[in-house]
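J.: sequence-free structure coming up:
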């Protein structure tokens, strides 16, 4: 489509309060989207800020989404490249991707090899793939997509428009809300790691609780959300969980959280709303992390984190303090030699 058509569609997609400026002297044909470094003629790309200004000169993209930066706009005009300017270029680029790419979803229907218990209740316009297994008393909403080899245990409830990708497993009594996405090989509602130490060894505690995913939750490939011995494990609305994440039994995760790959929550951790846990961050048993807090990559959170605080390191401490101690740590050999010298001088 022409750049002017792209602008029109993106104008409809802008969020309330955002400003949008266009440069309409150029109107190239746009055939797709690409990163600014890998862009080719006919593609649309974006630049987040002034530190990427040189990319305006070197990119092969036919059009750019720019921030509200006059310097970048002037460079684009001088180069005679089409552009659109908005307060959040990355967000708008995400909307542009949707114009050119639609994720694969099969047509509604039930594959003849699917095994569905007669007591299961399947909603309207669902797609159920080859060799999927849906056991007794399962309730599935409308427009749900279940890919091949998915296994759904008894008494599970799944809301409207959920997508369950190939080979994921939903264990008994799990509750999944509307518009949730479960990626391949994830396990939702499996037994938590519950064992009681005795003089005769470890005794298994049965995990009789349930797991609940609220509306809009997304779970990445090979991630696990365990059910507890009693009560519930709950993931709040619109929380997004990456691949290879472990959510232990009894955890309570708030709304709008983001967890990157290899994050691990031990049992009964309590995570507030809008919390960000970067890659490989770990949270100990019974820890509370307040609303809006951030744990940077590889942090080991062993004590409660107040709302809004950013922590780093192991054990995790306030990020600013961790930055100072990291600098000192790199100087330890130098400091050690200085101390040795002082000790010799005293003798």
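T.: Structure's in. What do you need? These numbers come from a predicted model, not from an experiment. Numbering: from 1, shown residues only.
J.: hey, let's count contacts and neighbours off CA atoms from now on
T.: OK.
J.: The residue lying closest to residue 66 once chain neighbours are set aside in helix, strand or coil?
T.: In space, and not counting its chain neighbours, residue 66 is closest to residue 85: 4.6 Å by CA to CA, 6 or more residues apart in numbering. Three-state call for residue 85 (DSSP: H, G, I helix; E, B strand; the rest coil): strand.
J.: Residue 85 contacts residue 22, doesn't it?
T.: Yes - look at residue 85 against residue 22 with CA atoms under 8 Å: they come within range, at 6.1 Å.
J.: more neighbours, these two?
T.: Neighbours of residue 85 and residue 22, each counted by other CA atoms under 10 Å, are more numerous for residue 85; the result is 23 against 15.
J.: Can you give me the distance of that one to residue 76?
T.: Relative to residue 76, residue 85 is positioned 11 Å away (CA to CA, to the nearest Å).
J.: Same question for residue 306.
T.: 44 Å.
J.: now the most centrally placed residue in the chain: how far from residue 218?
T.: Closest residue to the average C-alpha location of the chain: residue 240 at 3.6 Å, with CA atoms, centre = their mean. As judged by CA to CA, residue 240 and residue 218 stand 5 Å apart.
J.: Which helix or which strand is home to the closest residue to residue 318 other than its chain neighbours?
T.: Of all residues beyond its chain neighbours, the one nearest residue 318 is residue 311 (4.4 Å), with distances taken as CA to CA, 6+ apart. Assessed by DSSP states H and E, residue 311 sits inside strand 310-312.
J.: Below is an additional structure, to be compared with the one above:
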């Protein structure tokens, strides 16, 4: 429990909503149906969740105006998700806005160019010729190496490492522990030894990109590894050197994209999928979780390894489920054929 309380009457006034229930009922917290207690409030955004609410311990929910009447209390709104988010904020302590300025323990190069209204938290290290745009926030123990460029209103969470010459656009969010600009996995085999190839490129992140915790993006060999505008990258994603990721992609957790691969705009890649090197993925393609793309993919929905169009993949999986029964039937047929063959041979011998 948060220690905060609000009556349904007060909440309805804040949400400009319609109440079906007791305005004096006191709410002490907000949560999903699965975790909701009798004095909490929850939400139901569709009929499936509305039925779960009806069967749950919760006594009150924020629901769509289109939902049927309930024996329980409801707050009816046009957008239950947005209204519930507004409600949760009444009970959850959000991250406090950081005090503007530079913490005394931060190490900032004299050649760095710092914009106005920025925050540099404790333990941050800013190298030579780094530039940071207005309103950006760099949190604890982050390292910005020489020549990196940070745009306006960027939020960088703790323990991020940004290698030299990395370029980050405006309004990006970099979550804790992500690494941008590390060396690509490129080696030349000479005289039985693996020698690191040239790592002279950089990473470029366009505007409004979000990169999840502990994700890694390698620098290009000579040019850029590019992440297009508006792309959202989940936690624990690896993007190899020279990759060119399009605009507004959604890349889920634990995806691995090998070097020099490219995606068009609005591509969606499910969790733990793998993209082989130099593969090109067309715009608006969707790749299912744990799929493996080993060759270029045209716009469609794909699943499986190697990735193939999902309708074909589902038919193949359905056929595989029948395989044990088919093998059993095949063995029975073989036995029947053997019996027929033996009978025929015996008849021929008798006739002789």
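T.: All right, it came through fine. These numbers were taken from a predicted model, which means no experiment stands behind them.
J.: Once they're superposed, tell me the TM-score.
T.: Once superposed, the chains reach a TM-score of 0.86 (TM-score structural alignment, normalised by the length of the first structure), with 331 aligned residues with a CA RMSD of 2.4 Å.
J.: quick revisit: which residue numbers in the second structure go with the strand holding residue 311 of the first structure?
T.: Aligning strand 310-312 of the first structure against the second structure (TM-score structural alignment) gives residues 301-303.
J.: Which elements pack onto the helix or strand just after the strand holding residue 311 of the first structure?
T.: Later in the chain than strand 310-312 of the first structure, the nearest helix or strand by DSSP H and E is strand 317-318. Counting contacts by 3 or more CA pairs under 8 Å, 6 or more residues apart in numbering; DSSP states H and E, strand 317-318 of the first structure is packed against strand 310-312.
J.: Can you spell out which helices and strands pack onto the strand it packs on?
T.: Partner elements for strand 310-312 of the first structure (3+ CA pairs under 8 Å, 6+ apart): strand 294-295, strand 317-318, helix 319-330.
J.: Superposed on the second structure, what's the mean shift for the longest one?
T.: Its match in the second structure and helix 319-330 of the first structure itself, once the structures are fitted together, sit a mean 1.7 Å apart by mean CA distance after the TM-score superposition for the first structure.
J.: The helix or strand following that helix aligns to what range in the second structure?
T.: Downstream of helix 319-330 of the first structure, the next assigned helix or strand under DSSP H and E is helix 332-346. Matched against the second structure by TM-score structural alignment, helix 332-346 of the first structure falls on residues 323-337.
J.: Please list all residues in contact with the equivalent of residue 124 of the second structure over in the first structure.
T.: If you follow residue 124 of the second structure across to the first structure using TM-score structural alignment, you land on residue 132. By CA atoms under 8 Å, 6 or more residues apart in numbering, the contact set of residue 132 of the first structure is 113-116, 146-151.
J.: Adding neighbour count, distance to residue 330 of the first structure and secondary structure, write those out as CSV.
T.: Shown next, in CSV, are the contacts of residue 132 of the first structure (neighbours: other CA atoms under 10 Å; distance: CA to CA, whole Å; DSSP: H, G, I helix; E, B strand; the rest coil):
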residue, neighbour count, distance to residue 330 of the first structure, secondary structure
113, 14, 61, coil
114, 17, 59, coil
115, 17, 60, strand
116, 19, 61, strand
146, 29, 52, strand
147, 24, 51, coil
148, 21, 52, coil
149, 21, 51, coil
150, 24, 50, coil
151, 22, 51, strand
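J.: which among those gets closest to residue 12 of the first structure?
T.: residue 146 (31.6 Å; CA to CA).
J.: Going by the alignment, the closest one corresponds to which residue in the second structure?
T.: Per TM-score structural alignment, residue 146 of the first structure is aligned with residue 138.
J.: For residue 194 of the second structure, see how far away that match is.
T.: Taking CA to CA, one finds residue 138 of the second structure at 37 Å from residue 194 of the second structure.
J.: what does residue 323 of the second structure give?
T.: 45 Å.
J.: what does residue 335 of the second structure give?
T.: From residue 335 of the second structure to residue 194 of the second structure the distance is 57 Å (CA to CA).
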